[in-house]
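*Asks:* Turn this into a structure:
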Amino acid sequence: MSESGTSSGLSVVVAGGGTAGHIEPALAVADALRRLDPSVTVTALGTERGLETTLVPERGYPLELIPPVPLPRKPTADLLRLPGRVRASVRRTREVLDGVQADVVVGFGGYVALPAYLAAGKGVTRRRRAVPVVVHEANASAGIANKIGARLASRVLAAVPGSGVAGRGLSDAEIVGIPVRSSITGLDRAGLRAQAREHFGLPADGPVLLVTGGSQGARSLNEAVSGAAEALAAGGVSVLHAYGPKNSVRVDQHNPAAPYVAVPYLNRMDLALAAADATVCRSGAMTVAEISAVGLPAVYVPLPHGNGEQELNARPVVAAGGGLLVADADLTSEYVAESVVPLLRDPDRLAAMGAAAAGAGHRDAADAVARIVLEVAKGGRR
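*Replies:* Modelled structure (predicted):
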């Protein structure tokens, strides 16, 4: 039964495959939809190349595969093949929408979302009934799929203002934040602190620095922080460092009371966040959303290449006082020793930064998006 006490039986298709930054918000909204109305059916779109082939089934949702439509960044032979690929993917997506009798499509960008928008959007599809579209943009700079989808959508949502589309689109989007899974938004960091530290072999007392460069790790973060291991140990700062499965970090232990724990990957990010007092990390949209949602002070180190969106992602939290922004080239072992160690040894400053980070986050974003999706889906049935 839904919050209103009635069963809707609505069918929702979420399109957010490819990377975790697209998939995790989609699954967070799917979870919220089932909480708000257990009668809702949620189907995920994906491709055989993306992380969704693992993440979606693990969360208990059916996954329908469609041909991927990667968009070439430069004029190549692939550009000539693009129209045919788009047509094939849209055709298959229409079959999925018909098969599940979709009431709404929710897209989160990437090359799974584009064919979904084109297959469902008004004025594009030849279907008997156009399926309404909801677009969510997580990044501060919108990708091409969401720029197109925004012009076809019933509702356009964004994490931050000014996502980069003129006219009817993302520049006029409703600001809702980034949907984050409930295991993160509901995290009781203080209550889990002892369990989390025991889980990772960290001391019960004293500051802990979490270092993560994302699922694949980040070499520059690895080198800068591991190079400051002696200074961290001298300052009594323990380290939990996820260096990435393709990298390697070997660090001598300088202080038994402040160990340096290096692991290739964190299977329990919730416990890692609970164990830490601050983090050094990249500033992908999903990372910023999760870190700020739990109120963890952060030193954000944006990727040094791309369109600069990682820096834009972190700016609102940094402006609120919840984090520091450091260029990749400026994150050296000396910086860690001279700036990060003193931060970890200043509990009052950490507390103030944590409160500011939590205030800048959107812990209820998943529920907010889910309510909008239900509203649009019900409107489409009228």
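*Asks:* contacts, neighbours, all on C-alpha from now
*Replies:* Will do.
*Asks:* which residues of the stretch 201-350 of the chain fall in strands?
*Replies:* 208-212, 238-242, 260-263, 278-281, 298-300, 323-325 (DSSP state E, counting those that start in this stretch).
*Asks:* Span of stretch 210-221 from start to end?
*Replies:* Distance between the boundary residues of stretch 210-221 (CA to CA, to the nearest Å) amounts to 11 Å.
*Asks:* Which parts of that stretch count as buried, going by neighbours?
*Replies:* 210-214, 217-218, 220-221 (16 or more other CA atoms under 10 Å).
*Asks:* let's see this one next to it:
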Amino acid sequence: MTGSSGVSVVVAGGGTAGHIEPALAVADALRELDPSIRVTALGTERGLETTLVPARGYELALVPPVPLPRKLTRSLFALPAKVVRSVRATRAVLRDVDADVVIGFGGYVALPAYLAARGTVPVIVHEANARAGIANKVGARVATRVLAAVAGSGIHGRGSSEAEIVGIPVRPTITELDRAGLRAEARAHFGLPQHGPVLLVFGGSQGARSLNLAVSGASAALAAAGVSVLHAHGPKNTLDVATADPDAPYVAVPYLTRMDLAYAAADAVVCRSGAMTVAEVSAVGLPAFYVPLPHGNGEQELNAGPIVAAGGGVVIADADLTPEFVATDVVSLLTDPDRVSAMSAAAAGAGHRGAAAEVARIVLEVAGRGGRA
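*Replies:* The predicted structure is shown next:
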């Protein structure tokens, strides 16, 4: 690994897809710029990266996770020892791959990556959420460059300088998606009719009970309006659909492995508003009903803010997402082609489709500053 003449980049964004996908999008963009670049992803044994990273063809180095508790609990007492152990392991990885630059996206492995790289390897921090997490706030203090998806995230560079707004890196299969061109293939793939509106529903990798209950509870109203549904309910959940209309079917699946085809088949979306979800849905130009998680620090509602302000989406509180809302407001949108078209254009215009390439360019610039590129 260390014998190659290419730049060595370490990406740190393990744990959830929201941290991993931006990291892999940047990795893809780096390879597009220069195939000799070596990318190593940091991860943990319990994160989604154990499957996502190898599937995309990248080296995965496992280190002990450092979950940062949001509240004052007993777990805080064990935190220092966990940090030391993980930093030591991460430092060994950086030496093994002869890292020229580390770029972190938050999550369980970002903090040890920042601490291990401090003073030896240049650091870049990317904050995807509208409200910065603890790991990235710490990392920003030692970073050469601090990037953010949107303004006002609360993350700053050295000397309180403002973060550079670059958007969220999204993989090319999404940013370059030809929804109209793939529509027929996508609908055939999922067993959906070629004509009529389609509603896409998903609540993340594990699904979301409130979304499942609300949309499935309105299945009869959706079918009566001629609206077909493609619903990813989560692998641990089941879905009881009240109606099965061949002209407006309700297709329920545990998980969507081809999100590109799911986006191409759809006319509108009901989904959570994690940063990565908002970035992808807006990048493909789909109108959306964003349903923020009802707990946490409120970041999910903030994530959807710019798209909603541009007219490309609607935020609905988790408690207000009912079968009645779906039967009225969601059906009203999907049966109004002019409104769907206007919201689609607004959503597409509000995103940062070139974010992955821009971040990759910054990574190479910083790696050159490290003196070993």
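*Asks:* just to revisit the earlier point, which one of the buried residues of stretch 210-221 of structure 1 is nearest Tyr61 of structure 1?
*Replies:* Here the nearest of those to Tyr61 of structure 1, counting by CA to CA, is Gly214; it sits at 24.3 Å.
*Asks:* Quick check: that closest one touching Arg282?
*Replies:* Yes - under the contact definition of CA atoms under 8 Å, Gly214 of structure 1 touches Arg282, with a separation of 7.0 Å.
*Asks:* Give the aligned range of stretch 352-362 of structure 1 in structure 2.
*Replies:* Using TM-score structural alignment, stretch 352-362 of structure 1 lines up with residues 342-352 of structure 2.
*Asks:* With stretch 266-282 of structure 1 instead?
*Replies:* Going by TM-score structural alignment, stretch 266-282 of structure 1 sits over residues 256-272 in structure 2.
*Asks:* For Asn307 of structure 1, give its distance to Asn313 of structure 1.
*Replies:* Taking CA to CA, one finds Asn307 of structure 1 at 12 Å from Asn313 of structure 1.
*Asks:* no, scratch that, I was asking about Ala28 of structure 1
*Replies:* Applying CA to CA to Ala28 of structure 1 and Asn313 of structure 1 gives a distance of 19 Å.
*Asks:* now swap in Val239 of structure 1 and tell me
*Replies:* Here the distance between Val239 of structure 1 and Asn313 of structure 1 works out to 25 Å (CA to CA).
*Asks:* how many neighbours does the equivalent of Ala314 of structure 1 over in structure 2 have?
*Replies:* Structural alignment places Ala314 of structure 1 opposite Ala304 in structure 2 (criterion: TM-score structural alignment). Other residues near Ala304 of structure 2 come to 29 when the count uses other CA atoms under 10 Å.
*Asks:* what sits against the nearest residue to Met276 of structure 2 once chain neighbours are set aside?
*Replies:* Closest residue in space to Met276 of structure 2, ignoring its immediate chain neighbours: Gly18 at 5.3 Å, by CA to CA, 6 or more residues apart in numbering. With contact set as CA atoms under 8 Å, 6 or more residues apart in numbering, Gly18 of structure 2 has these partners: 274-277.
*Asks:* now do Ile134 of structure 2
*Replies:* For Ile134 of structure 2, counting by CA under 8 Å, 6+ apart, the contacting residues are Leu68.
*Asks:* What does it correspond to in structure 1?
*Replies:* In structure 1, Ile134 of structure 2 lands on Ile144 (TM-score structural alignment).
*Asks:* Same question for Asp240 of structure 2.
*Replies:* Checking with TM-score structural alignment, Asp240 of structure 2 has Arg250 as its match.
*Asks:* likewise Glu324 of structure 2?
*Replies:* When structure 1 is aligned by TM-score structural alignment, Glu324 of structure 2 is paired with Glu334.
*Asks:* I'd say that match and Ala228 touch.
*Replies:* Yes - the pair Glu334 of structure 1 and Ala228 passes the contact test of CA under 8 Å, sitting 7.1 Å apart.
*Asks:* Next one: the corresponding residue of structure 2 for Ser215 of structure 1 from Ala29 of structure 2, what distance?
*Replies:* Taking TM-score structural alignment as the alignment basis, one finds that Ser215 of structure 1 is matched in structure 2 by Ser205. The gap separating Ser205 of structure 2 from Ala29 of structure 2 is 24 Å, by CA to CA.
*Asks:* distance of the residue nearest the centre of structure 1 from Gly21 of structure 1?
*Replies:* Centroid check for structure 1 by CA atoms, centre = their mean gives Met286 as the closest residue, at 2.3 Å. Counting by CA to CA, the separation of Met286 of structure 1 from Gly21 of structure 1 is 6 Å.
*Asks:* next one: Lys147 of structure 1
*Replies:* From Lys147 of structure 1 to Gly21 of structure 1 the distance is 17 Å (CA to CA).
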